[in-house]
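> Next comes the sequence, and after it the predicted model I'd like to discuss.
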Amino acid sequence: MNGLQFGVLLFLIAAGLTLIFGIMDFVNLAHGVLYMVGGYLMATFVALTGSFTMGLLLALPTALVVGLALEYLVIRKLYHRSHLDQVLATFGLLMIITEGVKILWGSSPLSVPIPPLLDGAIPLIGQVKYPIYRLAIIATGLAAAAGLYLIVNHTRIGMLLRAGATNRNMVAALGVNISRLFRLVFAFGVMLACFAGMMVAPILSVDTGMGESILILTFVVVVIGGIGSIRGAFLGALLVATVDTLGGTFGPILLRMVFDPATASQVGRTLAPMLVYILMAIILFAKPAGLFGRKPV
């Protein structure tokens, strides 16, 4: 269950990143820090309104505005630059946003209370209980995945997104405003990353380092699923989260069959983070373009 909950959060971040990377051919290293910004926006608006629901309703449009502002001020100037320029620029943007957050909110972690309606736990098996809020995260993530599927596969905007991911020059030649499409994709991707940070804020402390580790896993998800594929991002997120969670939990237990408990615990903690990258290597060996990626031509 924890792996599923972590997986839907990874999907929300990876979906925006794979759209930005697949359609815009833009490498955005600042995507993970936007997950952190979502957490801080949620903490701020919940504190101001005293309501989780009102905080979320205010934080989401604010995240969209942040995405539009970043695209207008920085990102649009990098569309026709090399990937190296994009990496350097967005890495600088990452540092600027991180320091800006420290200036605005300070370095101390913030917390968001769990809404009373979703507080508590429900029994699963015997005496085992699972928090209701984590179940709500799973349900919200699955609903978001279903909504993205419908938008991408059954709407005109989705048609343009799929066409742009396949051949954006042809889409532009057919009269589609590519700049507007890019602006929409980037802002929507930012909002998805921020939404993941908003949802996780009540169960994790909101701090300036929360976006760094999640960015690496998000890139792994995008590579495993295939660049530009929402379906691949969803399946890749579930695979990565499950392997990461189960490896960290059961790895030391299994190693006790070979080592003493202290050594097994130490070796397990060392090997667990490697499992995700081993999984990525195996999948790329079998399918170099990822699970649902397009084969290079």
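Alright, I've got the coordinates.

> use CA for all of it now, contacts and neighbours both
Noted.

> Residue 124: neighbour count?
9 (other CA atoms under 10 Å).

> same check, this time on residue 82
For residue 82, using other CA under 10 Å, the count is 11.

> now it: how far from residue 25?
10 Å (CA to CA, to the nearest Å).

> Residue 225 too?
16 Å.

> quick one, which of these two is more surrounded?
More neighbours surround residue 225 than the other of residue 225 and residue 25, with 29 against 17 (other CA under 10 Å).

> my guess is the more buried one contacts residue 293, does it?
Yes. At 6.7 Å, residue 225 and residue 293 qualify as touching, with contact defined as CA atoms under 8 Å.

> For those two, list the residues in contact with both.
Residues touching both residue 225 and residue 293 by CA atoms under 8 Å, 6 or more residues apart in numbering: residue 232.

> Give me the residues contacting stretch 45-64.
By CA under 8 Å, 6+ apart, stretch 45-64 touches 38, 41-44, 112-115, 187-188, 190-191, 194-195, 198.

> try 6 Å
With contact meaning CA atoms under 6 Å, 6 or more residues apart in numbering, stretch 45-64 is reached by 41, 42, 115, 187, 191.

> Next up, a structure to set beside the first:
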Amino acid sequence: MLELIITSTLNGILYGMLLFLMASGLTVIFSMLGVLNFAHASFYMLGAFFGFQLSRWFGFWPALIIAPVLAGALGAAVERYGLRNVHKNGHVAELLFTFGLAYAIEEVVQMIWGKSPMDYRVPAVLDFPAFTIFSTNYPAYKIFMLAVAVAIFAALLIGLKKTRVGMIVQAALTHPHMVGHLGHNVGRIFMLVFGFGTALAAVAGVIAGPALVTQSNMAGLLGPILFVVVVVGGLGSLPGAFIASLLIGLLQTFAVSINGSLASVFGPLGPGHTLLADVWNVTVAQVAPILPYVLLVLILILRPMGLLGTRET
């Protein structure tokens, strides 16, 4: 039991931090541009595929640097030549643009790499057990993934709160016209922030690709959870996204590891309750995929602005 708790906690924190790497970029983009980028998870997928291809040519470590830069440059180009022109037509046009972009990216990925999973492997230098919990070996690569996520989270907080660039970005979030009057190119700031947000998603893709499955539908599998994180944390709230990421990561990881059901707790139903028999025997692990969405519904009912969001946001 203790082994299950410790392992599930580590895996939940790791999964939550990976979610935060993506949700943080999406949150900053929404705060600045007011755009819920439906294609954000597609840049996570691009990061994984770029990382896979570049690791075959140059090795994993160069790929970890080059892939996010390529994805970030592509994201900046999307903002500069796509969203900026669509923005004048309103939020509906922006949502449709990013929705279509997500499908376009997925189709391009399938044309280049196909639909089968890629043989994206953990680098040999990190392919060993870091420690043993009771009888379970915990991979060193997962510790590396967690360390990268924590380091980026700390750098992001320090960068936004303590540096001149971070202060300019925060000012542009709330008072773009004043920042423009002070001589800063607000359009360029928007473009760079959008590119940086997509690069963060790509970092998550590069480091998650060897541990998870790298395939052309990975954006569709993770995209909905990403928006749950952003809404539960509070639209535009970076600390809220961090808390929601960890909450959902731990919730889903623990739920997957629990095989208990109502039948195991209260006993089987009598012969007169055949209509409820299937529901009575459903395990917690079987309903684990829907729990984040149940949390989303409860948050929208009880606190529509999210955990740390505001009505103004």
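Noted; the coordinates are in hand. Small disclaimer: the values here were computed from a predicted structure and weren't measured.

> what's the counterpart of residue 190 of the first structure in the second structure?
In the second structure, residue 190 of the first structure lines up with residue 198, judged by TM-score structural alignment.

> helix or strand for its match, which one?
helix 186-208 (DSSP states H and E).

> Give the next helix or strand downstream of the helix ranked longest in the second structure.
Counting residues, the longest helix found in the second structure (DSSP state H) is helix 2-33. The first helix or strand that comes after helix 2-33 of the second structure along the chain, using DSSP H and E, is helix 40-58.

> Superposed on the first structure, what's the mean shift for the helix or strand following that next one?
On the C-terminal side of helix 40-58 of the second structure, the closest following helix or strand by DSSP H and E is helix 60-78. Once fitted to the first structure, helix 60-78 of the second structure is off its aligned match by 1.9 Å on average (mean CA distance after the TM-score superposition for the first structure).

> Would you enumerate the residues in contact with the aligned partner of residue 44 of the second structure in the first structure?
If you follow residue 44 of the second structure across to the first structure using TM-score structural alignment, you land on residue 35. By CA under 6 Å, 6+ apart, the contact set of residue 35 of the first structure is 193, 194, 197, 211.

> conserved subset of the residues you listed in the second structure?
Contacts conserved in the second structure for the contacts of residue 35 of the first structure, counting by both residues aligned by TM-score structural alignment, their matches' CA atoms under 6 Å: 193, 194, 197.

> Format the residues you listed as TSV; extra columns: distance to residue 297 of the first structure and neighbour count.
Output for those, formatted as TSV (distance: CA to CA, whole Å; neighbours: other CA atoms under 10 Å):
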residue	distance to residue 297 of the first structure	neighbour count
193	31	30
194	35	32
197	37	29
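
> of the residues you listed, closest to residue 249 of the first structure?
residue 197 (23.6 Å; CA to CA).

> need the contact list for the closest one.
Residue 197 of the first structure touches 35, 36, 38, 39, counting by CA under 6 Å, 6+ apart.

> any idea how far it is from residue 214 of the first structure?
10 Å.

> Check residue 220 of the first structure too.
From residue 220 of the first structure to residue 214 of the first structure the distance is 10 Å (CA to CA).

> cool, and residue 294 of the first structure?
Following CA to CA, the distance that separates residue 294 of the first structure from residue 214 of the first structure is 25 Å.

> What is the mean deviation of the helix holding residue 198 of the second structure from its aligned residues in the first structure?
Mean deviation for helix 186-208 of the second structure: 0.6 Å (mean CA distance after the TM-score superposition for the first structure).

> can you pull the buried residues of that helix?
186, 189-208 (16 or more other CA atoms under 10 Å).

> Ok, stretch 207-226 of the second structure next?
207-210, 213-220, 223, 225-226.

> Point out the ones among those residues that are inside helices.
Going by DSSP H, the helices hold 207, 208, 218, 219, 220, 223, 225, 226 from those.

> what does residue 121 of the second structure align to in the first structure?
By TM-score structural alignment, residue 121 of the second structure lines up with residue 113.

> check contacts around that match.
residue 202.

> That one should be in a helix, yeah?
No. Judged by DSSP: H, G, I helix; E, B strand; the rest coil, residue 113 of the first structure forms no part of a helix; its state is coil.

> so how far is the first residue of stretch 71-80 of the first structure from its last?
So stretch 71-80 of the first structure: terminal residues 14 Å apart, CA to CA.

> which residues in the second structure does that stretch match up with?
By TM-score structural alignment, stretch 71-80 of the first structure lines up with residues 79-88 in the second structure.

> Buried residues in the matching stretch, which are they?
If you call a residue buried by 16+ other CA under 10 Å, then stretch 79-88 of the second structure has these buried ones: 79, 80, 82, 83, 84, 86, 87.

> Next: stretch 290-297 of the first structure.
Buried, per 16+ other CA under 10 Å, within stretch 290-297 of the first structure: 290, 291, 292, 293.

> Return the residues in contact with the aligned residue in the second structure for the third one.
Using TM-score structural alignment to pair residues, one finds that residue 292 of the first structure aligns to residue 308 in the second structure. By CA under 6 Å, 6+ apart, the contact set of residue 308 of the second structure is 233, 234, 240.

> Can I get those residues in TSV including secondary structure and distance to residue 68 of the second structure?
Output for the contacts of residue 308 of the second structure, formatted as TSV (DSSP: H, G, I helix; E, B strand; the rest coil; distance: CA to CA, whole Å):
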residue	secondary structure	distance to residue 68 of the second structure
233	helix	25
234	coil	26
240	helix	24
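
> and residue 308 of the second structure, helix, strand or coil?
Reduced to three states by three-state DSSP, residue 308 of the second structure is coil.

> quick one: residue 201 of the first structure from residue 230 of the first structure, how far?
24 Å.

> Could you measure from residue 309 of the second structure over to residue 159 of the second structure?
21 Å.

> ah, wrong one, I meant residue 112 of the second structure
36 Å.

> Equivalent analysis for residue 83 of the second structure, please.
Taken as CA to CA, the span from residue 83 of the second structure to residue 159 of the second structure is 26 Å.

> now swap in residue 27 of the second structure and tell me
Distance from residue 27 of the second structure to residue 159 of the second structure, by CA to CA: 16 Å.

> Looking at those two, which is more packed in?
residue 27 (30 against 15).

> Counterpart of residue 289 of the second structure over in the first structure?
In the first structure, residue 289 of the second structure lands on residue 273 (TM-score structural alignment).
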